[in-house]
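Q: need coordinates for the following:
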Amino acid sequence: MTFSLSDSELNDRLDRLPVLAGRERVVEDLVGGLTNRNVKITTADGVYVARCSGSDSELLAIDRDDEYANSRAAERAGVGAPVVDYRPDLGILLIGYLDGVTLTAADFARDGVIARAAMACRTLHGGPRFRNDFDMFARQQAYLRIVDQHGFRLPDGYLDLADQFAAIRAALDRPGLVTVPCNNDLLAANFVDDGEKIWLIDYEYSGNNDPCFELGNIWRDNGLSLDQLEALVTAYFGRTTRHQLARARLQGTVSQYGWTLWGCIQNGSSALDFDFWEWAMQRYDNAVEEFRGRDFTRLLDDAGATGRERGVTS
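A: Alright, predicted model coming up:
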């Protein structure tokens, strides 16, 4: 599974968008995009980004209509790029170009970045609800069925950790938990810093979710330290309790165990020149480290301690 779009095909599709039709333009490929071809388009009237996708993302459970609707909601929240056009028949979502720099994992160590990233998340989470829900426990099961049906390779011992994964699910289960609109895939490159605020981009995997999943996923996908996770949780909630910190940390493990299967599916189906197996194993190793950590049981206890919100230092 991969998406290939020639320059001539791309330009033909761009010509069918009213805002670009008949206009001189400069088209530049943007780095990244393992399920899209993303291009920057500069015209005399404006600068845009076209997210170009094919019809081959069903194995990864990407719903392009959800992506469009949620991108619009993120724009209304004030943290997403403006949505200019959406043409599912052409496989194009056209958004405004954000004039800023994409973060790297190392940037989270710079003064103020974690606080501004947390503010961006709070802004998104406080905005209009998304069109769909996102539950990594359900997504992991769906991915696992796909891996099994297609005979894709799994890391050794992956299934042996099912009981620990189920234990996290039980610990995180809270009656009446309020979900919020989450991006769910905030790799560093999906943060755009314009010098004054941080914007959030790429809503392929967005959906209403536990905000602690967002925080935990940021921690693990960007290789942050536990101290940085605590700083992120504190900046987001205004204070940190052991309950909140444990939920974020366990949700980070949930994300890694689930995204491992995303990499396994891509490893078995994509023709892209990218080492998806190494990508999957990095997530798997992150999950194993937490599953087998000496404080795993304590985290389960703290995550379920809804009636006794203890401070981090207590």
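Q: from here on, just use CA atoms for contacts and neighbour counts.
A: Fine.
Q: which strand or helix spans Y86?
A: strand 83-87 (DSSP states H and E).
Q: which strands and helices sit next to the next helix or strand after that strand?
A: Following strand 83-87 in sequence order, the next helix or strand is strand 92-96 (DSSP H and E). If contacts are counted by 3 or more Cα pairs under 8 Å, 6 or more residues apart in numbering; DSSP states H and E, strand 92-96 sits against strand 47-52, strand 83-87.
Q: second input sequence below; structure requested for side-by-side comparison:
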Amino acid sequence: MVRGLDCWSGPVEPEPLTGGITNLNFRVTDAGRNFVVRIGEDIPVHQVMRFNEVNAAKAAFKAGISPEIVYARPGVIVARFIEGGGALSADGVRAAGFIERFMPVLKACHREVPKYLRGPVLAFWVFHVLRDYAARLREEGSRHEPKLDGLVARAEELEKAVGKIDLVFGHNDLLPGNIIDDGSRLWLIDWEYSGFNSPLFDLANLASNSEFGEVEERRMLSLYFDGAVDADLWRRYSAMKAASLLRETMWSMVSELHSKIAFDYAAYTLDYLARFDRAYQTFRQL
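A: Next comes the predicted model:
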């Protein structure tokens, strides 16, 4: 399929890229230039609509924080390869100086990308996602069904604690692998879950996926909000952090039933469920 795309100037030899847990990804060299090809259809069970991903990625390129999309058709996205770059690990995200480098990128995502968006764009409200996941898991007889009532009750508690929000355009999937460091600057990739959201979700998502400590979290919040972190902000952020981890947990539960990618979703579910439990207990102590 990748070889046959009509965007190439001649024959190409796609090289599979590892690490993806939703899409199939390939590196292609064409006429001396390198590209990344993402293969993936809409995923309604995860509320992923590829038109939204393409729109967001194009806007993010214009905002200067994501590589250029050079070709797109249903199920296929071709973007320029970031030369000299590599996806970060959790250790890389926790490294000294990362937060200071990344906060301008995140602020650009939230405040600059919307200036370039055109056409329909989705919203991403984690608590709606959680309710939808729970309903689907019940309907499809998931092995996790006995846990769902308790998880939904906790999600409702967390939604109340988050309270009123500001609305920005979020990336909403800040796994370390979606951040690229080319040695001089940071880039964001993979916009499939992007949409209007609270800035607290991206902040919590970044911290929870890379297991920040409280010192790093407070520095991140202080840099983003340009000031001291008061008790109210800390509690609302902590609620969103727990919700972020619950979303990743239930995303994996649904993926256990639906994904055809060769990945150990069962182990991923257990890992994130344990992270959620710890974050929820920390929130309850506030």
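Q: follow-up on the earlier one: from the helices and strands packed on strand 92-96 of the first structure, which stretch is densest packed?
A: strand 47-52 (a mean of 22; mean count of other Cα atoms under 10 Å).
Q: so how much does that one differ from the second structure once superposed?
A: Compared with the second structure after the fit, strand 47-52 of the first structure shows a mean deviation of 1.0 Å (mean Cα distance after the TM-score superposition for the first structure).
Q: quick one: map P16 of the second structure onto the first structure.
A: Aligning on TM-score structural alignment places P16 of the second structure opposite D29 in the first structure.
Q: so its match touches V39, yeah?
A: Yes - using Cα atoms under 8 Å, D29 of the first structure and V39 qualify as a contacting pair, with a distance of 4.4 Å.
Q: the more surrounded of these two?
A: V39 (20 against 12; other Cα atoms under 10 Å).
Q: gap between stretch 137-147 of the first structure and the chain center?
A: 17 Å (Cα atoms, centre = their mean, to the nearest Å).
Q: thinking again about what came up before, closest to Q164 of the first structure out of the helices and strands packed on strand 92-96 of the first structure?
A: strand 47-52 (37.4 Å; Cα to Cα).
Q: can you give me the stretch of the second structure that that closest one aligns onto?
A: Strand 47-52 of the first structure maps onto residues 34-39 of the second structure, going by TM-score structural alignment.
Q: give the buried residues for stretch 170-186 of the second structure.
A: If you call a residue buried by 16 or more other Cα atoms under 10 Å, then stretch 170-186 of the second structure has these buried ones: 170-181, 186.
Q: quick one: which two of those residues are the most distant?
A: G170 and D181 (19.7 Å).
Q: hmm, back to that, where in the second structure does the strand holding Y86 of the first structure fall?
A: So in the second structure, the equivalent range for strand 83-87 of the first structure is 69-73, judged by TM-score structural alignment.
Q: what sits up against that stretch?
A: Residues outside stretch 69-73 of the second structure that contact it (Cα atoms under 8 Å, 6 or more residues apart in numbering) are C7, V54, A57, K58, F61, I77, V78, A79, R80.
Q: returning to that earlier point: closest to A243 of the second structure among the buried residues of stretch 170-186 of the second structure?
A: Nearest member of these to A243 of the second structure, counting by Cα to Cα, is N172, at 12.2 Å.
Q: check the mean deviation of the strand holding Y86 of the first structure from the second structure.
A: Counting by mean Cα distance after the TM-score superposition for the first structure, strand 83-87 of the first structure comes out at 1.0 Å.
Q: so that strand versus strand 47-52, what angle?
A: Strand 83-87 of the first structure runs at 30 degrees relative to strand 47-52, counting by axes from the mean of the first three to the mean of the last three Cα atoms, to 10 degrees.
Q: distance between strand 83-87 of the first structure and the chain's centre?
A: Worked out by Cα atoms, centre = their mean, strand 83-87 of the first structure lies 21 Å from the chain centre.
Q: next one: stretch 119-133 of the first structure
A: 13 Å.
Q: ok, now stretch 64-81 of the second structure?
A: 17 Å.
Q: over to stretch 182-201 of the second structure?
A: The answer for stretch 182-201 of the second structure is 7 Å, by Cα atoms, centre = their mean.
Q: identify each buried residue in it, please.
A: Quick answer for stretch 182-201 of the second structure (16+ other Cα under 10 Å): 186-201.
Q: give me the subset of those residues lying in strands.
A: Cross-referencing these against strands under DSSP state E gives L186, W187, L188, G195, F196, N197.
Q: before we move on, back to that, export the helices and strands packed on strand 92-96 of the first structure to TSV and tack on distance to M119 of the first structure?
A: Output for these, formatted as TSV (distance: least, Cα to Cα, whole Å):
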stretch	distance to M119 of the first structure
strand 47-52	24
strand 83-87	22
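Q: report the contact partners of the most centrally placed residue in the second structure.
A: Centroid-nearest residue in the second structure, with Cα atoms, centre = their mean: D173, separated by 0.6 Å. Under the criterion of Cα under 8 Å, 6+ apart, the contact partners of D173 of the second structure comprise W191, Y193, S194, D202, N205.
Q: for these, which one is nearest R131 of the second structure?
A: For the contacts of D173 of the second structure, the nearest to R131 of the second structure is Y193 (16.5 Å; Cα to Cα).
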